[in-house]
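# Turn this into a model:
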Amino acid sequence: MVDRGEPKLAETDESASAGIAFKNPFADTTPHHPASNDNDSSRSDTKSPTSPLNDTSGPYSSRRITPSLGVQQLLSNLQPRDPLADQTPAPTSDAVAYNSRPSLPHQLQKQQHLDHLQANTGHYTSPSGDNTQTYDTRSAASHHRSIKPIATAVMAFEKARKFSTGTSVHRKRQMSTLVEKEGHFGPALTTLYLGISAVFADDHTAVVALAIHDTVYLVDFSVKHIELDDALKMGEDLIAEYVISEVQKYEHENFSKFVGAGLPTTLKYMSPTLCSRLWLEVDIVPIVMRPDDEHKEATFWDVKRVDEQADSMARKCIMHFGPSLVPLLQVGFRGIVQTDAGFRAHLTTVQNHKDTCGPATWETTLTFAKKLRANKLKMAFFSSTPQGGGVALMRHALVRFARLLGVDLTWYVPKPRPGVFRITKNIHNILQGVSHPDQRVSAEEKQAIIDWINENASRYWFSEGGPLRAPEEGGADIVVIDDPQMPGLIPLIKKYTPNRPVLYRSHIQIRSDLVAKAGSPQADIWDFLWGNIQGADMFISHPIPSFVPHNVPREKVVYLPATTDWLDGLNKHLNHWDSGYYGNLYNNACHSQRMTELNWPARKYIIQVARFDPSKGIPTVIDSYAEFRRRCDKAGITDVPQLVVCGNGSVDDPDASLIYDQTMAQLETYYPDLIRDVSVMRLEPNDQVINTLLSNAHVALQLSTREGFEVKVSEALHAGRPVIVTNVGGIPLQVKDKVNGFLVAPGDWRAVAGHLMDLFTDDELWKRMHHAARTGVSDEVGTVGNALAWFYLAAKWTEVGVETSGKGGLKGNEQWVNDMARTEAGYLYTQEENRLPRHFTQRKPESESESKDLPIHEKKAEVTA
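All right, here's what the predicted structure looks like:
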């Protein structure tokens, strides 16, 4: 049995450590990641081991360097106070089950890491908590590392060096007036990558190097000596202050945009706020890497000067980004989704997340996180795709936050099979009632889904080392199945481990009225799905009772809204410089496809951000804009806004091309005079582009005809955008009519046009709604609120166990999960807190609730009948 507790230092081997007083702190012990290999031996500018720098007759050959008190104080004083002061180490598996999975980082290992650097002997479990590998700090040959390369790195630059590149005066003048003359978001910027490294001397001085790279070669570098005495006294992070200041200065002077920054693992500990500030303040993805991936590479890192170390970090950073300049999506063996570039992009801190929610939400979350850590429980989520769509966005954020808190939570996706995704999309459309009335799923297609699930389950998840092995064999303690693609796993899990809790999460609107009609396509599909779902211990639905079919036992039902992450690229604040860069990216994409470009800020615009899906009401968006333009012409308004309809795609959504073509055909056939003012784009994955478009829009629309929850509405409100939305699904829960937006019936394009006129002609109305939108979003739709619910369910289900012979089990009885968790933890809601309205979950007759969701032309037909 492998210890799942804190990593420990082995007994010191004094004979092997004799003569070594201090190891280069940047020859780190983070587990090896093949994706960040960097064999510097092939570079002509790398100092070889036989370089004169290794001459043992030099002035530093007999000098023993010991870690200064300043370094130790820097580590202890610069750490922000940890909200998880009693946090235990992140749990790791005691079996082969999760051996292929990167382990969880946690705050308390920082001091252990320092102890390791000082001891420099014996076998040591890596600071990331990975118990699958140990690293011999003496190296395989237990050789003595020369201390002189460290002295070389520190002393290479006795004086500071500034960046030497600059932009011509003519280009500066031309680029600075571009926005004013052409009315575009911002000028085109040169994309660059940054490398950062630092070494520390005994005199409380840090030598920080910044290396700037394009995708080919080194562009420029700088070196700065920073006195840390004041920082030690004041608890400031002067390294982070310096780096952020230099980045912003260089970007503005050279009309450039840094995309990513590479830094060694130990620098993250020396400058604890650097990574989060790079991400949240200057929109740079910080990639934290081990500089010497193999023991044989350690020598090359040691002999480098500090500027050469920064150069190496920049080159390694580039390898983590794809052609669209976003971090590469990493899916490991068994389909484990390795979020944030294989867990190397360290975007946020615990404190950052604490600042996004209220005290009661935070304390409740910590209550159950501590229980999960104390019991070393493992959670595993299963969904169909790692990218595109709301489910994937929620899971990325949840995994990221859970790792920060030391909760063992993993996420798996099956090996994709495109033909199956067409079938699952048909199922999705049929359940929502947006498919052709006669469309059905054949027996052969149902069997294809079963075969797909069985193949992935047997090959990856039930095999030795898989997450669905029994908990005592290293498998997950609790399993969550997302959406109608994956419920075929439920009977397989229950057959193998009947006492393991399995929760089913339904993310879509299910037309329960049509499901109840015998012989309907919806009834046929639901019978197929329910045959598997009924084995789950709990049915988790959006907080709309009509989304729950009639045959689901009410004691199994609980409510949980969809959520978003306020700190990810979709929602974080972007400064004017970065916003202009991403707006320019959007216009460049439009230009390449001969699509209408935006003239913001010269012209305002209206936006709907959604997948190109039959249920998103895109035809109503076009009709509403056309009516709005007619009213503007009638009122003599000449400064009319543009319209943007855009969204990302998903590998499990084959309808996007069809709906896009229908949208363009609608414009070309009925509104050719508006084509030059309407921008319709299917976007490549880039969260900040969506963020920029949504944050700068004057009004946001969401005119869905069928909807689950659609958290894009809350994202628009969080950005301070008044919204005009339809009263379907979970949308009305997020909007206060006539306070932060307007509710309209599906398909009512005249009402939408009228509200657009109000918001574009009444500045005081817009300002009131803008303020109400920014300040009225509930914690329940953020990542912390989402984690609160899942942590509670995992802790509670493990405590009570599955129901057996009428005993055990957790009764849902159509309660909100957040209410159950807050009550359990003793933090009841107060009147001052923003909370989604609970009256929506009071059951109404099916006919009444469904009639409200009907498109307006269908309602008229009902009245006529």
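# contacts, neighbours, all on C-alpha from now
Noted.
# can you give me the helices for the stretch 351-500 of the chain?
Secondary structure of the stretch 351-500 of the chain, counting by DSSP state H, counting those that start in this stretch: helices at 359-374, 390-405, 418-432, 443-456, 489-496.
# The stretch 701-850 of the chain too?
Using DSSP H, counting those that start in this stretch, helices in the stretch 701-850 of the chain cover 712-718, 731-734, 749-761, 763-775, 783-800, 817-825, 846-853.
# Residues touching the last one, excluding its own?
I take that to be helix 846-853. 512, 513, 546, 705, 706, 727, 728, 729, 745, 746, 859 (Cα atoms under 8 Å, 6 or more residues apart in numbering).
# redo that, cut-off 10 Å
511-514, 544-546, 550, 705-707, 726-729, 745-746, 843-844, 858-859, 862 (Cα atoms under 10 Å, 6 or more residues apart in numbering).
# Another for comparison:
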Amino acid sequence: MEALGIEQYVPYVGEEMVAAVFQAARPLYGLRLLHVNSTFHGGGVAGMLHSLIPLMNDVGINADWSLLYGDPSLFQVTKKLHNALQGEPVELTDREVADYLRVNEAFARYSPLADHDIIIVHDPQPLPMIRYQQRVNPWVWRCHIDISTPHDLVWEALKPFILRYDGVVVSSEAFRKPDLPVDTHIIAPAIDPLSELNRELTTDELAKKLDQYKIPLDKPILVQVSRFDKWKDPLGVLEVFRRVREAVDCRLVMVGNMATDDPEGPQIFSQVQEQVQEMGDVHLITQTDALLVNALQRSAAVVMQLSRREGFGLTVSEALWKETPVVATNVGGIPQQVLHGQTGYLVEPGDYEGAAGLVTRLLQDPELRQRIGSQGREHVRQNFLMPRLLLDWLRVLVELA
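Just a heads-up that it's a prediction; the model follows:
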């Protein structure tokens, strides 16, 4: 498929936004930029890069993408780091730390990092590679994780690497670290309304996709789209569904792919499967199918996002864009998207009774669902679409370049 040009977003964001993007890009023509992360699919980071990188090229930047190569042992370590940055106490062995550094050193030494003017490193997996490169260009660490209350020992161990960076980018003001003396920028993530995940679907497309996965529409559907990750609280989603079903006959669909850099996924999925066997009307789907997620978010009566910690949670904006109300937890970047009582409803993590009550209320009030859904789409249109993300990045890059 031909790469999308920024002007194709005019119907969604207007001509002034697109003109502002081109104006911001002028000082950056020909800039050689490299994004580095650890997975090509699964999760919001890869999803954003699939759209952001072509758009950066469209406005005059030579943007490229490189993946940190790692074996399962590396991702066992980096998953621990991810959990620790979100506040979980973890213990790292000397061997694990050595493996983590060894892989980053090899990647840094044999990758053409010096051929680029700016390097953007995403999340903790490739964080240390900056230590193994002679500095000839600015580096940015883009952290997509909620680092508001990290585990102290791990944070102090990672901070020396972060101090080497010329800038840090986080998703929310709440994630800015007062103890980190590095220029920190706030860039909220965004969705692509033209992607397979978010584009408009015909009635026939929607029906065929749901039929492909044998998901009937004979009763209201509740949906959560997330990795099978303990931080997304899939077992809590099942508990909310149990309570809602006591008041309203409904069906639950849980979609969660297995990202290659998340070794805990199969274990969490097994726990979910075990509980689902005792329940009816629950569909578990692990295939990576953007059109299926699109169809489900459009067909759902309510989308849930019951994360215990969350960097941002783009699945919330995806659902709101499709005019589907969301009941979610008041964590991370979710409150930027869900304005309580306006674009959805917020509960505290673990408040399954409160979440069930709000989901039930929405199921029983079609007019409320329609009003909340309409306001949600407009909120996303104004704040969380790809051209705004591109513009924010261009402004940061101008400072660095």
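# quick one on the thing from earlier: which one of the helices of the stretch 351-500 of structure 1 lies nearest to residue 114 of structure 1?
Among these, the nearest to residue 114 of structure 1 by Cα to Cα is helix 390-405 (19.7 Å).
# Which elements pack onto the closest one?
strand 337-338, helix 339-343, helix 350-354, helix 359-374, strand 378-382, strand 408-412, helix 783-800 (3 or more Cα pairs under 10 Å, 6 or more residues apart in numbering; DSSP states H and E).
# Turn the ones you listed into JSON lines, columns for distance to residue 761 of structure 1 and mean neighbour count.
Below are those laid out as JSON lines (distance: least, Cα to Cα, whole Å; neighbours: other Cα atoms under 10 Å):
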{"stretch": "strand 337-338", "distance to residue 761 of structure 1": "47", "mean neighbour count": "24"}
{"stretch": "helix 339-343", "distance to residue 761 of structure 1": "43", "mean neighbour count": "21"}
{"stretch": "helix 350-354", "distance to residue 761 of structure 1": "38", "mean neighbour count": "16"}
{"stretch": "helix 359-374", "distance to residue 761 of structure 1": "39", "mean neighbour count": "20"}
{"stretch": "strand 378-382", "distance to residue 761 of structure 1": "48", "mean neighbour count": "22"}
{"stretch": "strand 408-412", "distance to residue 761 of structure 1": "48", "mean neighbour count": "24"}
{"stretch": "helix 783-800", "distance to residue 761 of structure 1": "36", "mean neighbour count": "22"}
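# would JSON lines of the ones you listed with distance to residue 15 of structure 1 be doable?
Formatted as JSON lines, these follow (distance: least, Cα to Cα, whole Å):
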{"stretch": "strand 337-338", "distance to residue 15 of structure 1": "41"}
{"stretch": "helix 339-343", "distance to residue 15 of structure 1": "37"}
{"stretch": "helix 350-354", "distance to residue 15 of structure 1": "41"}
{"stretch": "helix 359-374", "distance to residue 15 of structure 1": "38"}
{"stretch": "strand 378-382", "distance to residue 15 of structure 1": "41"}
{"stretch": "strand 408-412", "distance to residue 15 of structure 1": "39"}
{"stretch": "helix 783-800", "distance to residue 15 of structure 1": "48"}
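# Which of these sits closest to residue 685 of structure 1?
The nearest among those, by Cα to Cα, is helix 339-343 at 13.9 Å.
# Of all the residues in stretch 634-649 of structure 1, which ones are buried?
For stretch 634-649 of structure 1, the neighbour count (16 or more other Cα atoms under 10 Å) marks 641, 642, 643, 644, 645, 646, 647, 648, 649 as buried.
# any idea what the fifth one aligns with in structure 2?
Under the alignment (TM-score structural alignment), residue 645 of structure 1 maps onto residue 254 of structure 2.
# so how far is residue 203 of structure 2 from that match?
22 Å (Cα to Cα, to the nearest Å).
# cool, residue 220 of structure 2 as well?
From residue 220 of structure 2 to residue 203 of structure 2 the distance is 17 Å (Cα to Cα).
# How about the contacts made by the one residue sitting closest to the centre of structure 2?
By Cα atoms, centre = their mean, structure 2 has its centre lying nearest to residue 44, at 3.0 Å. Taking Cα under 10 Å, 6+ apart, we find residue 44 of structure 2 in contact with 50, 144, 189, 190, 191, 226, 311, 312, 313, 314, 315.
# how about the helices of the stretch 351-500 of structure 1, which one is nearest residue 758 of structure 1?
helix 390-405 (31.0 Å).
# what's that closest one aligned against in structure 2?
Going by TM-score structural alignment, helix 390-405 of structure 1 sits over residues 44-59 in structure 2.
# Not counting its neighbours along the chain, what's nearest the counterpart of residue 351 of structure 2 in structure 1?
Structural correspondence for residue 351 of structure 2 with respect to structure 1 (TM-score structural alignment): residue 748. Leaving aside its chain neighbours, residue 748 of structure 1 sits nearest to residue 856 (6.4 Å; criterion: Cα to Cα, 6 or more residues apart in numbering).
# wait, what's in contact with the one you found?
705, 744, 745, 746, 747, 748, 749, 862.
# What's the separation between it and residue 125 of structure 1?
64 Å.
# per the alignment, residue 370 of structure 2 corresponds to what in structure 1?
In structure 1, residue 370 of structure 2 lands on residue 767 (TM-score structural alignment).
# Residue 380 of structure 2 too?
Per TM-score structural alignment, residue 380 of structure 2 is aligned with residue 777.
# Was I right to think that match contacts residue 717?
Yes. The criterion here is Cα atoms under 10 Å, and residue 777 of structure 1 meets it with residue 717 at 7.1 Å.
# Any chance you could list residues touching both of those two?
Common contact partners of residue 777 of structure 1 and residue 717 (Cα under 10 Å, 6+ apart): 734, 735.
# Of the two, which one has the most company?
residue 717 (28 against 20; other Cα atoms under 10 Å).
# what's near enough to touch the more buried one?
Shown in contact with residue 717 of structure 1 (Cα under 10 Å, 6+ apart): 694-695, 700, 711, 723, 734-735, 740-741, 769-777.
# now swap in residue 256 of structure 2 and tell me
Contacts of residue 256 of structure 2 by Cα under 10 Å, 6+ apart are 42-43, 224-229, 234, 265, 269, 284-288, 293.
# nearest spatial neighbour of it, skipping sequence neighbours?
Excluding the flanking residues, the one nearest residue 256 of structure 2 by Cα to Cα, 6+ apart is residue 227, at 4.3 Å.
# what's the burial count for the one you found?
Around residue 227 of structure 2 there are 24 residues (other Cα under 10 Å).
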